[in-house]
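In: Quick one: sequence and predicted model below, then my questions.
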Amino acid sequence: MVMGLILGTLQLQEKSQQEAGLFRELSIAKQRIQLRFANNTDLMQSMGREFIGSNNYDKAKNNFTAEAETLVHANHEIIQILWIDEKEQKQLSIPPSNIKLDWLRTPNNSPIVSEALKKAIDLSAATNRAAFSKYLTITIPGDELVGKEIRDVFWQTVPQFSGNEIRGMVAVLYSTQGILDIIPGELKGQYRFTLITDEDKVLAISSDKNIPKRAFSNQTSLDLGVLSPNLSLRIDTYPPPTNLSFRMLIGVVLGLSAFVVWSLWSVLKQMQVRQEAEANLRAETNFRSAMENSTPVGIRAHDMNKMITYVNPAFCDMTGLSADELIGQKPPFVFWPEADKDALNEKINRALEGSMGEEKKAGIEGSIVHRNGTIIQTRTFISPLINEKGKQTGWVTSLIDISEPKKIRQELAAAQDRFVTVLEGLDASVSVVSNETGELLFANRFYRDTFGADARGHFDLVGIDAVAPPINSELESEEIQLLNESTGISKWYEVRRRFIPWVDGHLAQLLIATDITVRIEADDLMRQHEERMQFTSRLTTMGEMASSLAHELNQPLAAISNYCMGVAKRLQGHMDPSVQNDILPALEKASSQAHRAGTIIQRIKGFVKRSEPQRSSCDINDIINDATGLVEIEANRHRLSIRSHVEENLPKVDIDPVLILQVLVNLLKNSLDSMREAYPISSRWSAPPVTISADLETSTFPAMLRIQVRDTGAGITENVLERMFEPFFSTKNDGMGMGLNICRSIIESHQGRLWAKNQMDEEQIKLIGCTFTILLPLEITDSGASA
């Protein structure tokens, strides 16, 4: 059987080598054909570019004709080359149709050849690539030799571009029989090549000679281009004749087989003699076997090479293996656990070498694996085996089953599994991380579904990158918020943690995290409702205070104004003219400011009551001058300055001058406060001034009046910039947080906009001040007035 298998293998190997050689030759032929078509396409592109790129048509035509004739004579697969202009008209034909190509004009061939050429031209024009036509079967009457060589033909069209436009095409008529001439002659002498289509239609064949049934064949697809039709190349070969060496090999195999049969017959004779000797020994060993089989202790014997030579039934029951499977094994044994093989192998080597010392008396603790996978814990005792001559011939080992502790551990494991099942069913995350290594020791289902299978989620809940040393063993509880980076959803967790001793004796951190997002959201919603109620209450109180203050302050301000005017009238005509020129203007200004203060209070009172601004056509230059005049005294007191710039010929705007003046005064004071914080008092005289400017914003339609208050202070932080216009929000210790909110409300009541933007130093990347921008419409619409 072995010899027969060898012969079959050799024959298969020889067949495989022949098939590999056949595939290699087929690949060579395929590469030659593909390379020829690629070269032809490149030549067509080059010829077409020279033709359409030349300024001399006659010279270009002669060059194209010469190159095409050379190509037709050099390549047997090319029948004809045509130059077709951009109107799809044939301009050149190489060779001319009247030279050995009369069959192209026959009634049977001309329509199908022209139609195939037309379809190839349309396909090239649509795809801007070289395209192929379908295969055409033509007939050439009167010339059997030419008809055999030119039976199946097809067109290839190569578009020629000038810029992005097609200026013409080169069309090539190929013969399928000529394609086989591309294959080297030595290959065609050894193999038969056939061109076939997808429908197994034979287009061309290199030889008409039939091949025997045992011939090897292979087939591959010819990819001639992107838009080429499917064409396959098949190769057939003849098997080599049976040689003398193969016959000699068969003879040698038959001889060896006869020798094996004779050897088996000799061995059978020797076995008969041996059986007689074994019968005598069997009687002597039966008594010993009866004693060994009656004990529950597993016994096995080893020779001096540590190979098992004997096992009793008790040992077979321990391992679940038969005696035949056990006898002959050497360490490491198959019944040893895979993980303990190295350790057990070291122990038995030390025991057999006699280096165990006192440990030998206590036995060797280990474990064996039953065939069904059960692990049995054992204790092994080893003693030398001495023959009748007093010479040691091996060892005898006895094994005692000590698996009872294993049963106890299994019960503990079952209890642990029940406990883990309970933890897996909790709707809270439970995780344990080693305090020494940071390794995730345990994680329940909720933790794995929420944070994954690593310790990263545990550390995120703790808020640190590693487990901190324990301060105490008490249960610590806190609430934290985590953002899920994959979903972008933020959740709140109530985290309870404590340090516990793990099963290996090392300290570990237990963490229980409960999702309290719903509760936090409910608390936050309740807090927002309370804040809205407080905000509404404070706004109501402020409105009442504004009304009360307006009522209380109007009378003192009116009295001040009357007193100032009365004093001015009494002083007129009773004082020195020089003194009168100094005192009377001051008294008039004081009376005017008292009157203005009363007007401001009345406007604020009306604004709180949601009344409309009292608009009038105003010059913004006058309002800016009044604002800078009111704030300039405070600026000089703090060693700061204010500079105004108003664009010339600004149109008048329909606004409430008192309210807009109050807004500009508020913004200028805020800018002065920012400058005071940014510059110490010793360097304020050199500080840049606070600037207020007015111009037209033409980027909007219609154009609007733009007022900007700019300072070079410390700027505004992002968190303050987001909330600075909210009611009752202030960064000043004595501020009420209503100034900027009222300013924005005043501007919005004028259908305008107010915002703030920090100025950045691009080189040093730092804040260099802030700019408040006001946009006011030049004309107030009716919809805006009613709003």
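Out: Done, it's in.
In: switch to C-alpha atoms for all contacts and neighbour counts from now on
Out: Noted.
In: ranges for the strands of the stretch 651-787 of the chain?
Out: Secondary structure of the stretch 651-787 of the chain (DSSP state E, counting those that start in this stretch): strands located at 653-655, 690-697, 704-711, 753-761, 766-777.
In: Mind checking those for the one nearest to Gly251?
Out: strand 766-777 (98.2 Å; Cα to Cα).
In: now the angle between strand 704-711 and that closest one, please.
Out: Put simply, strand 766-777 runs at 150 degrees to strand 704-711, going by axes from the mean of the first three to the mean of the last three Cα atoms, to 10 degrees.
In: separation between Thr514 and Ser434?
Out: If you measure Thr514 against Ser434 using Cα to Cα, to the nearest Å, the figure is 21 Å.
In: no, scratch that, I was asking about Leu7
Out: 64 Å.
In: Looking at those two, which one has more neighbours?
Out: Ser434 (22 against 16; other Cα atoms under 10 Å).
In: ok, the closest residue to that one other than its chain neighbours - how many residues close by?
Out: In space, and not counting its chain neighbours, Ser434 is closest to Ala508: 4.4 Å by Cα to Cα, 6 or more residues apart in numbering. Summarising burial for Ala508: neighbours were counted as other Cα under 10 Å, giving 25.
In: Ala508 looks like it's in a helix, true?
Out: No: read with DSSP: H, G, I helix; E, B strand; the rest coil, Ala508 is strand and lies in no helix.
In: OK, contacts around the residue nearest to Ile166 when sequence neighbours are not counted?
Out: Closest residue in space to Ile166, ignoring its immediate chain neighbours: Gln160 at 5.6 Å, by Cα to Cα, 6+ apart. Applying Cα atoms under 8 Å, 6 or more residues apart in numbering, one finds that Gln160 lies in contact with 45, 48-49, 166-170.
In: Does Gln160 belong to a helix, a strand or coil?
Out: Going by three-state DSSP: Gln160 is strand.
In: From Asp42, how far out is it?
Out: Distance from Gln160 to Asp42, by Cα to Cα: 11 Å.
In: Can you identify each of the strands in the stretch 101-250 of the chain by residue range?
Out: Under DSSP E, counting those that start in this stretch, the stretch 101-250 of the chain gives strands at 131-132, 136-137, 152-162, 165-175, 192-196, 202-205, 217-221, 232-236.
In: Second structure for comparison follows:
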Amino acid sequence: MVVDPQAPELTVSDFRSLALATNTCLLLHDAATKRILWANPAACELLGWSVAELRPLTASDMSSSAQQYDRVLGRAWLQVAAETGVNRIEWHYRTRDGRVIPTEAVAVRVELAQGPALLVHFRDIEREQAIERQLRLTTSYVESLAQHTSTIAVMLDAAGVVRFATDTALAALGAPAEREPGRLEDLARITVGSAPGGPVGWTAVAATAAPVTHVQLDVTRPGGERAWLEGTLEAVQGGDEQDGFLMILHDVSDRVHGQLRRQRELHQENYLARYNAMGDMAMAIAHELGQPLAAAYNFLAGAAARARTAGVRRPRARTRSRTASRAPPGRSSVPGRSSTRSGRSWGTSSRSSARRTSTGSSTSASTSCSCGPRTPGSRSAWTSRPIPCTCAASAC
């Protein structure tokens, strides 16, 4: 009994049993003539022929009729495998009922007891190709949607690296379309919550997405323009692990600019209100201080003027009184003034004399004394004051 030294538990017949039991389709070709020598049950079931029916068939009988699967191309593929040892190709086999099955085939050169041979093992990839076509179609849909939608959508991985973004999102974030955007933290300052505080790191943002959180982005674009984006960050679950995050944003720059403008206007209004209040207060203080200060100033100025005037006029009045006492009778002591003017000091005597004249007691309208004839109301020409009488007459 022949055994394999690497697997002494297995005999040659055991390897034959393994080849018959595998689900991988096996075809054995002669290395020189390329004709089929043997096929396992999996290959016979897939193609619909038995081993006896497969042996006389050629590539034209069991391959697609498309030009890229011509018999000449099939033999050339096998010949390369015979020369190099292995060769891989996507080959379309045709079953007995005419159904074309796409397969992934690998031809390997093997040495048998009767000479070299080519062992071709292939598998049905029709289902895989259908899934691949569906994925390609979905990808084209997503790319078309990303190019024409106005939604700002960004896909990120667990590390915060942008894996996919719509064209609108790239423009909003200020990222170039010709290269990878990179980390979101490098493109914008992120804040969390509807009433955000300061910027936070991606780790803190990802921790709050359970499963959705509100985020705001403060973006400074290449030209220096500042923009604000607002939206949600949602954790995308893939099985038991977290595959990434989906961020849906919308531009709120106009609203934020309006709020900032309103804040500036409110600040200016408050400043003007304080300025007007200070002006009114200053006017009130000036009014309250100005009245007593003006009154005090006027009083002091009047007192000073009165003091100066009194210091000059009083000696003159005494001089004029002495001059009047030396004046001859019948002459006024004031040059250029008539002595017939009545002074205020003698108004009572004049009125008494007038009454006596009307009753027959006196016939004179004026009174004479040693100072000379005087009439009531006589005043000094310089001081505008009544000239006093210096005699001791009882009439005065």
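Out: Received it, and whenever you're ready, just let me know what you need. Remember, it's a predicted structure, so these values are computed and weren't measured experimentally.
In: And the TM-score, once the two are fitted together?
Out: TM-score of the superposed chains, computed with TM-score structural alignment, normalised by the length of structure 2, equals 0.43; 229 aligned residues with a Cα RMSD of 5.1 Å.
In: ok so, going back, columns distance to Asp401 of structure 1 on top of the strands of the stretch 101-250 of structure 1, output as a markdown table?
Out: Shown next, in a markdown table, are these (distance: least, Cα to Cα, whole Å):
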| stretch | distance to Asp401 of structure 1 |
| --- | --- |
| strand 131-132 | 84 |
| strand 136-137 | 88 |
| strand 152-162 | 87 |
| strand 165-175 | 87 |
| strand 192-196 | 76 |
| strand 202-205 | 79 |
| strand 217-221 | 66 |
| strand 232-236 | 71 |
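In: now for these, which one comes closest to His595 of structure 1?
Out: Of all these, strand 165-175 comes closest under Cα to Cα, at 84.0 Å.
In: all helices of structure 2, in order?
Out: Here structure 2 has its helices, by DSSP state H, at 12-21, 41-47, 51-54, 59-62, 71-84, 126-148, 167-173, 202-208, 253-326, 347-359.
In: and His302 of structure 1, helix, strand or coil?
Out: strand.
In: contacting residues for Thr65 of structure 1?
Out: Applying Cα under 8 Å, 6+ apart, the residues contacting Thr65 of structure 1 are 92, 94.
In: I misspoke; the intended subject was Ile604 of structure 1.
Out: Counting by Cα under 8 Å, 6+ apart, the residues that Ile604 of structure 1 touches are 546, 659.
In: Can you check my assumption that it lies in a helix?
Out: Yes: assessed with three-state DSSP, Ile604 of structure 1 lies in a helix.
In: which residues does Asn625 of structure 1 contact?
Out: Ser644.
In: one more time with 6 Å
Out: Asn625 of structure 1 makes no contacts at all, as judged by Cα atoms under 6 Å, 6 or more residues apart in numbering.
In: same deal with Arg163 of structure 2?
Out: 155-156.
In: likewise Leu754 of structure 1?
Out: 744, 773-774.
In: separation between it and Gly784 of structure 1?
Out: Note on Leu754 of structure 1: its distance to Gly784 of structure 1, by Cα to Cα, is 16 Å.
In: all strands for the stretch 101-250 of structure 2, in order.
Out: Using DSSP E, counting those that start in this stretch, strands in the stretch 101-250 of structure 2 cover 115-124, 152-156, 162-165, 188-192, 212-220, 226-238, 241-251.
In: tell me which element Phe419 of structure 1 is part of?
Out: helix 404-424 (DSSP states H and E).
In: What residues of that helix count as buried?
Out: Neighbour-count burial for helix 404-424 of structure 1 flags 423-424 (criterion: 16 or more other Cα atoms under 10 Å).
In: Can you name the element that comes right after that helix?
Out: Sequence-wise, the next helix or strand downstream of helix 404-424 of structure 1 (DSSP H and E) is strand 429-434.
In: gap between Gln129 of structure 2 and Ser140 of structure 2?
Out: For Gln129 of structure 2, the distance to Ser140 of structure 2 - Cα to Cα - is 16 Å.
In: How about Val80 of structure 2?
Out: From Val80 of structure 2 to Ser140 of structure 2 the distance is 37 Å (Cα to Cα).
In: more neighbours, these two?
Out: Val80 (16 against 12).
In: In space, what's closest to that one - neighbours in sequence excluded?
Out: Spatially, and ignoring its direct neighbours in sequence, Val80 of structure 2 is nearest to Asn87 (6.6 Å; Cα to Cα, 6+ apart).
In: check contacts around the one you found.
Out: Counting by Cα under 6 Å, 6+ apart, Asn87 of structure 2 has contacts 81, 106-107.
In: which of these tops the neighbour count?
Out: Going by other Cα under 10 Å, Ala107 tops the contacts of Asn87 of structure 2 with 26 neighbours.
In: Name all residues that make contact with that residue.
Out: Per Cα under 6 Å, 6+ apart, neighbours of Ala107 of structure 2: 81, 86-87, 119-120.
In: His121 of structure 2 too?
Out: 25-26, 105-106.
In: sorry, back to before: save the strands of the stretch 651-787 of structure 1 as JSON lines, and put in distance to Val518 of structure 1 too.
Out: Formatted as JSON lines, the strands of the stretch 651-787 of structure 1 follow (distance: least, Cα to Cα, whole Å):
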{"stretch": "strand 653-655", "distance to Val518 of structure 1": "50"}
{"stretch": "strand 690-697", "distance to Val518 of structure 1": "49"}
{"stretch": "strand 704-711", "distance to Val518 of structure 1": "46"}
{"stretch": "strand 753-761", "distance to Val518 of structure 1": "36"}
{"stretch": "strand 766-777", "distance to Val518 of structure 1": "40"}
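In: Out of those strands, the one nearest Lys347 of structure 1 is which?
Out: That would be strand 766-777 among those, by Cα to Cα, at 73.1 Å.
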